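Enquirer: could you work out the structure for the sequence below:
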Amino acid sequence: MRVLLKEILDCDPDAAWRALRSPAVLQEVSSPLMALHSEEATGFPTIWAAGAHPVGLHALGLIPFGQQRIDLAVSTRQHGSVRILRDTGRGVSGPLAILTRWDHTMAISADPAGSGKTLYRDQLIFEAGPATLALWPSFWAFWQWRMRQLKRLAPSWRLDLGVDDPDFVSGSPVPGSGVDGVSPTFSAPDTGDSPLPS
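Expert: You can find the predicted model right below:
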């Protein structure tokens, strides 16, 4: 099953890209329906790197909802103008362990209308065997909530270039940086078409 959303966020694409990779933003857009806490020894980083990140979940902040592994990959498309964050993790325990497929892709690019704002596309593909159809309304509703929260928060986002990039040297953003000032840690070569429809 698939949930697909597309909206214009009231912030510039660099600020949206930084926010999208922030565990704090994920916690805020999920609240109060779902609370997340890090299961990593060092806790949540300021910005997630590619790779696996275990998290614990509590529905409504109170009811234990099991553990999930967030498994992130980052790529760019269309000559770096579209930045993509993809989570192909899975539920480890609790209700989400029933899922047999989890493919959540978020794409950031400039608003095609030239407004300086961000075109945000979000696609979730999930499977849970015979339970897939029954789960779709819950995921659809949660994704609507996430989008509402993203739109509410976006005007407050700004890019603090260098705060989370150890390779950044003040006054020299180009050397050692990736696409649009993003650290090479967060970029990958263009290897094909975007998984999101335009």
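Enquirer: make it CA atoms for all contacts and neighbour counts henceforth
Expert: Noted.
Enquirer: contacting residues for Ala24?
Expert: Taking CA atoms under 8 Å, 6 or more residues apart in numbering, we find Ala24 in contact with Thr46.
Enquirer: report the secondary structure state of it.
Expert: When classified by DSSP: H, G, I helix; E, B strand; the rest coil, Ala24 comes out as helix.
Enquirer: Ala134 too?
Expert: helix.
Enquirer: distance of it from Trp140?
Expert: Look at Ala134 and Trp140: by CA to CA, to the nearest Å, they are 11 Å apart.
Enquirer: again with Phe126
Expert: 11 Å.
Enquirer: can you give me the neighbour number for Met34?
Expert: When neighbours are counted by other CA atoms under 10 Å, Met34 registers 19.
Enquirer: next up, the contacts around it.
Expert: Going by CA under 8 Å, 6+ apart, Met34 touches 27, 57-61.
Enquirer: give me that answer again for 10 Å
Expert: Neighbouring residues of Met34 by CA atoms under 10 Å, 6 or more residues apart in numbering: 27-28, 57-65, 142.
Enquirer: skipping its backbone neighbours, what lies nearest it in space?
Expert: Nearest residue to Met34, sequence neighbours excluded (CA to CA, 6 or more residues apart in numbering): Ala59, at 4.6 Å.
Enquirer: hang on, Asp71 packs against Thr105?
Expert: No - using CA atoms under 10 Å, Asp71 is not in contact with Thr105, being 11.4 Å away.
Enquirer: what is in contact with those two at once?
Expert: With CA under 10 Å, 6+ apart, Asp71 and Thr105 have common neighbours 86-88.
Enquirer: got CSV for these, with distance to Met1, secondary structure and neighbour count too?
Expert: Formatted as CSV, those follow (distance: CA to CA, whole Å; DSSP: H, G, I helix; E, B strand; the rest coil; neighbours: other CA atoms under 10 Å):
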residue, distance to Met1, secondary structure, neighbour count
Arg86, 17, strand, 21
Asp87, 16, strand, 20
Thr88, 15, coil, 18
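Enquirer: sequence B follows; please return its structure for comparison with A:
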Amino acid sequence: MRVQLKLILDCEPDDAWRALRSPTVLQELYGPLLTLAPDSPMPTLWEPGAMHVTMKGAGVVSVGRQLIDLDFDLKRMPGVRILVDNGRPLSGPLALLDGWHHRMAVAPAPGNPGKTLYRDRLDITGPAAVALWMPLWTMWQWRGLRLTQMAPHWAFEPVQPEPVQPQPAAEANNPEN
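Expert: This is a model prediction of the structure:
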């Protein structure tokens, strides 16, 4: 079974890629519904590799352990960057699934390279997939809403406001001076 999202995010593709690789953004994405407690310190940006985390509902109740095992696919298509999570649930309700394959892709939005085409696809298998599809679909809708809300704030260097031009003093405009 499959759960997926396809969104246009209001941010540059480079900013979306950096955000996808950020454990801090992941924590913000799911909070306060779920929190992730890693077994080892989280890096600033994820690189390919594995990490074990405990997921907690509302930051209190353990809902299971998860193996996050990341890899990057940067060569499939020009301009498309894919983060692949080959991890899996280790305990809790999601561990009833036989298969878990999660991919997130970013690319310039068609017709608007200043925005990001974001695609998120989770494939699950096993007898429990039918029962768990609706809760996962609901969680993915939450993800989509949160990603849309968060994306405009991902700029690495915030856009600086235009400087205010000084107005000439009223006296400078007075012909009597």
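Enquirer: TM-score of the superposition?
Expert: The pair, once superposed, lands on a TM-score of 0.84 when counted by TM-score structural alignment, normalised by the length of the second structure; 156 aligned residues with a CA RMSD of 1.2 Å.
Enquirer: re earlier: the more surrounded of Asp71 and Thr105 of the first structure?
Expert: Thr105 (22 against 19).
Enquirer: and the residue nearest to Met34 of the first structure? What does it align with in the second structure?
Expert: Correspondence of Ala59 of the first structure to the second structure, assessed by TM-score structural alignment: Gly57.
Enquirer: show me where the second structure has its strands.
Expert: Using DSSP state E, the strands of the second structure run over residues 2-9, 34-38, 49-57, 61-73, 81-85, 88-89, 99-109, 112-125.
Enquirer: what's the neighbour count on Pro108 of the second structure?
Expert: 21.
Enquirer: what's the burial count for Gly89 of the first structure?
Expert: 19.
Enquirer: that one matches what in the second structure?
Expert: Going residue by residue (TM-score structural alignment), Gly89 of the first structure aligns to Gly87.
Enquirer: and Gly91 of the first structure, what does it touch?
Expert: Contacts for Gly91 of the first structure (CA under 10 Å, 6+ apart) come out as 54-56, 65-70, 97-102.
Enquirer: which one of the residues you listed sits closest to Ala35 of the first structure?
Expert: Closest approach between the contacts of Gly91 of the first structure and Ala35 of the first structure, by CA to CA: Gly56, at 8.2 Å.
Enquirer: isn't that closest one right next to Ser93, touching?
Expert: Yes - counting by CA under 10 Å, Gly56 of the first structure does reach Ser93; the two are 9.3 Å apart.
Enquirer: how close does the residue nearest the centre of the second structure get to Arg119 of the second structure?
Expert: What sits nearest the mean C-alpha location of the second structure, by CA atoms, centre = their mean, is Leu20, with 4.4 Å. Going from Leu20 of the second structure to Arg119 of the second structure by CA to CA gives 12 Å.
Enquirer: shared neighbours of these two, anything?
Expert: Common contact partners of Leu20 of the second structure and Arg119 (CA under 10 Å, 6+ apart): 82, 104-106.
Enquirer: and of the contacts of Gly91 of the first structure, the nearest to Ala154 of the first structure?
Expert: Ile70 (22.7 Å).
Enquirer: give the equivalent position in the second structure for that closest one.
Expert: Using TM-score structural alignment, Ile70 of the first structure sits opposite Ile68 in the second structure.
Enquirer: for that match, what are its contacts?
Expert: Ile68 of the second structure sits in contact with 38, 48-53, 84-89, where contact means CA under 10 Å, 6+ apart.
Enquirer: kindly report the same for Trp140 of the first structure.
Expert: 2-5, 124, 146.
Enquirer: which residue in the second structure lines up with it?
Expert: Match for Trp140 of the first structure (TM-score structural alignment): Trp137.
Enquirer: over to Trp157 of the first structure?
Expert: In the second structure, Trp157 of the first structure lands on Trp154 (TM-score structural alignment).
Enquirer: state the number of residues packed around its match.
Expert: 18.
Enquirer: excluding sequence neighbours, find me the nearest residue to it.
Expert: Asp15 (5.7 Å).
Enquirer: thinking again about what came up before, nearest to Phe44 of the first structure, of the contacts of Trp140 of the first structure?
Expert: Among the contacts of Trp140 of the first structure, and counting by CA to CA, the member closest to Phe44 of the first structure is Arg146, at 19.7 Å.
Enquirer: this completes my enquiry, with thanks.
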